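Student: My questions are about this predicted structure, shown below with the sequence.
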Amino acid sequence: MTSPSTAERIDSATSVPTLYHLLTRINRTLRTRGGNGNLSAGAAAALWTIINHAPIRLSALAERESVSAPTMSRIVASLEEQGYVQRTTDPDDGRARLLDPTAQGIEIIANTRTRRARLLAEAIDGLDPDDRATVGRGLTILADALGTT
């Protein structure tokens, strides 16, 4: 049996199943080793979006997070119960509500980012400069292709 050629290894490393598996492993490692307080991944993502786009309507938040309005409503209710989000009246439409983060919500995301960022920084610091640049370019290209915000 012969070993795979360089082209075969590159094709295997960039296949969709392999890339998806690698992204899942990275996310799982950052989540489990970096901690996220008592927030689920969906709640943490929603809170991050609220912090970065406040004030925001629930419908706009659901759209940004690519989930249904009922699902986002449950997530926001949980964030509100935990004191991470507050609802205010939309000055342009008294029937609508806007979501704003509380100081406690901002703090939990800042601390989560710090722990996860530290883990990520340690891993990236172990790479040589060319590999660091490659990782940065690759992730930027992939995020842009997915249309992430």
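Tutor: Alright, I've got the coordinates. Residues are numbered from 1 along each chain as shown.
Student: When you work out contacts or count neighbours from here on, use the C-alpha atoms and nothing else.
Tutor: Fine.
Student: where along the chain do the helices fall?
Tutor: Ranges of helices in the chain, per DSSP state H, are 6-13, 16-34, 41-53, 58-65, 69-81, 103-125, 129-146.
Student: Residue 95: which of the ones you listed is closest?
Tutor: helix 58-65 (12.7 Å; CA to CA).
Student: quick one, what contacts the residue sitting nearest the centre point of the chain?
Tutor: In the chain, the residue lying closest to the centroid (CA atoms, centre = their mean) is residue 45, at 5.0 Å. Neighbouring residues of residue 45 by CA atoms under 8 Å, 6 or more residues apart in numbering: residue 65.
Student: what's the answer for the one 4 residues further on, then?
Tutor: Residues in contact with residue 49, defined by CA under 8 Å, 6+ apart, are 61, 64-65.
Student: Compare those and tell me which has the most neighbours.
Tutor: Compared across the contacts of residue 49, residue 61 has the highest neighbour count, 23 neighbours, by other CA atoms under 10 Å.
Student: quick one on the thing from earlier: nearest approach to residue 97 belongs to which of the helices of the chain?
Tutor: helix 58-65 (7.7 Å).
Student: also this one, for the comparison:
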Amino acid sequence: MTSKPRPQESVANAQRLNDAIVRLRARLRVESGQHATGLTATQLAVLASVVREGPVTAARLASLEHVSAQSIAQSLAVLKAAGLIHTTPDPRDGRKKLVSAAPSATELVDKLLTGRASFLARAIEQVLPPEEREDVEKAIDLLERLASADLSEGGI
């Protein structure tokens, strides 16, 4: 029987989790070669969404990335200037533009994702003993549940 954690334990665990995620994301940026792109993490996240979802509207991208329309517009301007995306009129609503990825964008996103996955696979193999590798699957399930949690009544 497990006891319910005290609120201060939950806060401490939340902070440790946040710190670990921040450190891991920074490491993944380095290992994937993200810094060499000259793009920010936000711009690359938007680009990955365009590659995954495109053709897509800026409004849909803002929703996917949980950012403002202004923030998306700024990222899209940089990506367009870099030749990584292009826009075309929406055939269903001529007032809107659809954003699509250039082939070079797809290659870049694939390279970055492969670099991240390769680093993580090597780290799991080299750092974790076989009996702890099963725990990684459990941790992934838990992180996915946390990421999709709907806390709208108590949100920030």
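Tutor: All right, it came through fine. From a predicted model like this one, the values you see are computed outputs, not experimental measurements.
Student: rewinding a little: could I get the helices of the first structure as a markdown table with distance to residue 89 of the first structure?
Tutor: Below are those laid out as a markdown table (distance: least, CA to CA, whole Å):
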| stretch | distance to residue 89 of the first structure |
| --- | --- |
| helix 6-13 | 50 |
| helix 16-34 | 34 |
| helix 41-53 | 15 |
| helix 58-65 | 12 |
| helix 69-81 | 15 |
| helix 103-125 | 19 |
| helix 129-146 | 33 |
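Student: so which of the contacts of residue 49 of the first structure would you say is closest to residue 31 of the first structure?
Tutor: Using CA to CA, the contacts of residue 49 of the first structure come closest to residue 31 of the first structure at residue 65, 18.1 Å.
Student: how close does the closest residue to that closest one other than its chain neighbours get to residue 110 of the first structure?
Tutor: Excluding the flanking residues, the one nearest residue 65 of the first structure by CA to CA, 6 or more residues apart in numbering is residue 46, at 6.8 Å. With distances defined as CA to CA, to the nearest Å, the gap from residue 46 of the first structure to residue 110 of the first structure amounts to 14 Å.
Student: who has more neighbours, those two?
Tutor: Applying other CA under 10 Å to residue 46 of the first structure and residue 110 shows that residue 46 carries more neighbours, namely 20 against 13.
Student: Now check the second structure for the residue matching that one.
Tutor: In the second structure, the residue paired with residue 46 of the first structure is residue 46, using TM-score structural alignment.
Student: so who does residue 73 of the first structure touch?
Tutor: Taking CA under 8 Å, 6+ apart as the test, what residue 73 of the first structure contacts is residue 58.
Student: Likewise for residue 31 of the first structure?
Tutor: Counting by CA under 8 Å, 6+ apart, residue 31 of the first structure has contacts residue 116.
Student: In the second structure, what sits opposite it in the alignment?
Tutor: By TM-score structural alignment, residue 31 of the first structure lines up with residue 29.
Student: Same question for residue 147 of the first structure.
Tutor: Checking TM-score structural alignment: residue 147 of the first structure goes with residue 148.
Student: that older thread, go through the helices of the first structure and name the closest to residue 96 of the first structure.
Tutor: Comparing those under CA to CA, the one sitting nearest is helix 58-65, at 9.2 Å.
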